[in-house]
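A.B. asks: structure here, sequence nowhere to be found:
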């Protein structure tokens, strides 16, 4: 055990994990960190244990880019089981209401446009939102009635992938804070029935997608050392959806010490709410541009 601690490495980058079913996000991070002997690790956006799919795991300096990835657009593929409402709005909860009404394909497709754009969504009672300092799911598990206020969320697109008599599979592209369980519940209500999520897969988070995702099994199968390290994506891959500004050596030195710099040249931006700067392909810092001046928020030590 003492020996394992001494082997922790200061490695940086991303493991774009396809999280398996019935594993918590914290357990997934711990497993990846152990397999890579990483000194530091964290994740960009929790996935429920019963969900599968993209869990971006940040190693070392990549943890400084977690907020940018976490705020990115998400893509989910999920199944709605028709006719049953549950206490948790997914398959884990107890059935609390039933209906014999089963919508047909045309009805489902007709109602989906109502859920595109900025909509008001009431989060599930079993969620991590805090109520008077307590997590809503803790209050709900204790038997308290939890009524959370509706909040605006952004839905970019939603489509019906497959339809059956008792369930349908849909895909949604949405912004931060969207609860797929609440979406399934509300779609069912709009169709005059009940529904809950029976399966959930996150197919994309920010710049990461299923295309580059790897499994725990693939990490375990790779030989420890260079072979396993080749599965780590660079720190910059988490920032690819933001504007990049390439600096010269003098500018890079100033930013490395946390100083603001004036951007020069014909194409230099005057204002950017969020961006990142690089030198010779390495991430130097994330920050903003105001009046032609880059102001670093987080400086990376790569």
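C.D. replies: Perfect, I can see it now. Keep in mind that this is a model prediction, so the values were computed, not measured.
A.B. asks: contacts, neighbours, all on C-alpha from now
C.D. replies: OK.
A.B. asks: what is the burial count for the closest residue to residue 74 other than its chain neighbours?
C.D. replies: The spatial neighbour of residue 74 that comes closest, neighbours along the chain excluded (C-alpha to C-alpha, 6 or more residues apart in numbering), is residue 205 at 4.6 Å. Counted with other C-alpha atoms under 10 Å, the neighbours of residue 205 add up to 28.
A.B. asks: how near is residue 169 to residue 79?
C.D. replies: Per C-alpha to C-alpha, to the nearest Å, residue 169 is found 4 Å from residue 79.
A.B. asks: of the two, who's got more company?
C.D. replies: Just comparing residue 169 and residue 79: by other C-alpha under 10 Å the higher neighbour count belongs to residue 79, 23 against 19.
A.B. asks: please identify which helix or strand holds that one.
C.D. replies: Here residue 79 sits within strand 74-82, counting by DSSP states H and E.
A.B. asks: tell me the first helix or strand C-terminal of the helix or strand that contains residue 154.
C.D. replies: Using DSSP H and E, residue 154 sits in strand 151-163. Using DSSP H and E, the helix or strand that follows strand 151-163 in sequence is strand 167-174.
A.B. asks: next up, a structure to set beside the first:
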């Protein structure tokens, strides 16, 4: 029969988990606020006295600490729940554990695997199956000003660290030494491409939808807007307009195979078009001011000559 203190401890840890998760949600809201602010006005970080980046760093540290606390409390609660198992099951566990230290370690490792939620196990299995395939990968840090996405090849998936090792096959063309570069990235930085041999099973992005797509002739991915879908075009290609891809004052429409187009990640950071337009406008005004100043000086010279 379980004792009252065991039940009380489980309830207390359950409340503590709820509190930790609530705090994590509050931190996430604050992080999203700062991200939104920086996306709309990236120049604010250059202003004296602005603390946006330091606030963001502190929030990430707080989120990490809360996450680690949640893991600790979760493990304690799991141990408490194990203690509530019927005595017959407990004896069975003890008999299995009554070997050498290695057997006990193996048993613990096995129990950890069974506690991984099915959705996470399925996701890990899917990433492990990507070995040898090309994927889209964000190779820039979380605090980078802009996200850089490249087409890379999956070398290995580490189930322990949940990291994907990838190879940038084109990096040797530009970097000194000519060596290809590898990265170890978290699963969140990897986006699998649609299966090119089975377009019927892929998600179709409708006209007007923002996507991430491989720019023609490169291995880099950029934000683009769907103009026409493969189904409408009766082909295997999207018709896209890439952001900032201006030619003669207009955005050209470019074709990209469906298997090189993925959903635009939430919070994607790319050069702010409004800021570029503002800078262009300022440059135009400066040119106009210089022309007017030059005209004024010319008129003054004419007046001087006439007076003399």
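C.D. replies: Received, thanks. Source: prediction; values computed, not measured.
A.B. asks: TM-score for the pair, please.
C.D. replies: Scored against TM-score structural alignment, normalised by the length of structure 1, the superposed chains reach a TM-score of 0.23; 117 aligned residues with a C-alpha RMSD of 6.3 Å.
A.B. asks: returning to what we had before: packing partners for the strand holding residue 79 of structure 1?
C.D. replies: Counting by 3 or more C-alpha pairs under 8 Å, 6 or more residues apart in numbering; DSSP states H and E, the packing neighbours recorded for strand 74-82 of structure 1 are strand 167-174, helix 180-190, strand 195-205.
A.B. asks: for the first one, which outside residues touch it?
C.D. replies: Looking back up the chat, that one is strand 167-174 of structure 1. Strand 167-174 of structure 1 is touched from outside by 73-82, 153-163, with contacts defined as C-alpha atoms under 8 Å, 6 or more residues apart in numbering.
A.B. asks: how about a cut-off of 7 Å?
C.D. replies: Outside strand 167-174 of structure 1, the residues that touch it by C-alpha atoms under 7 Å, 6 or more residues apart in numbering are 73-82, 154-163.
A.B. asks: remind me what the helix or strand where residue 31 of structure 1 lies packs against, helices and strands.
C.D. replies: Counting by DSSP H and E, the element that carries residue 31 of structure 1 is helix 25-36. Packed against helix 25-36 of structure 1, as judged by 3 or more C-alpha pairs under 7 Å, 6 or more residues apart in numbering; DSSP states H and E, are the following elements: strand 41-43.
A.B. asks: for the strand it packs on, packing partners?
C.D. replies: Under the contact definition 3+ C-alpha pairs under 7 Å, 6+ apart, strand 41-43 of structure 1 sits against helix 25-36, strand 52-59.
A.B. asks: need these in JSON lines with distance to residue 294 of structure 1 and mean neighbour count, can you?
C.D. replies: Shown next, in JSON lines, are those (distance: least, C-alpha to C-alpha, whole Å; neighbours: other C-alpha atoms under 10 Å):
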{"stretch": "helix 25-36", "distance to residue 294 of structure 1": "33", "mean neighbour count": "18"}
{"stretch": "strand 52-59", "distance to residue 294 of structure 1": "25", "mean neighbour count": "27"}
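A.B. asks: out of the ones you listed, flag the one nearest residue 186 of structure 1.
C.D. replies: Across these, residue 186 of structure 1 has its closest neighbour in strand 52-59 (22.2 Å, C-alpha to C-alpha).
A.B. asks: can you state the direction angle for that closest one and strand 195-205?
C.D. replies: In terms of direction (axes from the mean of the first three to the mean of the last three C-alpha atoms, to 10 degrees), strand 52-59 of structure 1 departs from strand 195-205 by 40 degrees.
A.B. asks: could you point out which element follows strand 52-59 of structure 1?
C.D. replies: The C-terminal neighbour of strand 52-59 of structure 1 among helices and strands, as given by DSSP H and E, is helix 66-70.
A.B. asks: how near is residue 18 of structure 2 to residue 61 of structure 2?
C.D. replies: As judged by C-alpha to C-alpha, residue 18 of structure 2 and residue 61 of structure 2 stand 20 Å apart.
A.B. asks: ugh, typo on my part, it should be residue 112 of structure 2
C.D. replies: Residue 112 of structure 2 sits 26 Å away from residue 61 of structure 2, going by C-alpha to C-alpha.
A.B. asks: again with residue 277 of structure 2
C.D. replies: Look at residue 277 of structure 2 and residue 61 of structure 2: by C-alpha to C-alpha, they are 35 Å apart.
A.B. asks: next one: residue 16 of structure 2
C.D. replies: 20 Å.
A.B. asks: before we move on, what about residue 93 of structure 2?
C.D. replies: For residue 93 of structure 2, the distance to residue 61 of structure 2 (C-alpha to C-alpha) stands at 39 Å.
A.B. asks: list the buried residues for whatever helix or strand residue 29 of structure 2 lives in?
C.D. replies: Per DSSP H and E, residue 29 of structure 2 falls inside helix 4-40. Buried residues in helix 4-40 of structure 2, defined by neighbour count with 16 or more other C-alpha atoms under 10 Å: 10, 13, 16-17, 20, 23-24, 27, 31, 35, 38-39.
A.B. asks: other SSEs contacting the helix or strand that that helix is followed by?
C.D. replies: Downstream of helix 4-40 of structure 2, the next assigned helix or strand under DSSP H and E is helix 52-83. Judged by 3+ C-alpha pairs under 7 Å, 6+ apart, the packing partners of helix 52-83 of structure 2 are helix 4-40.
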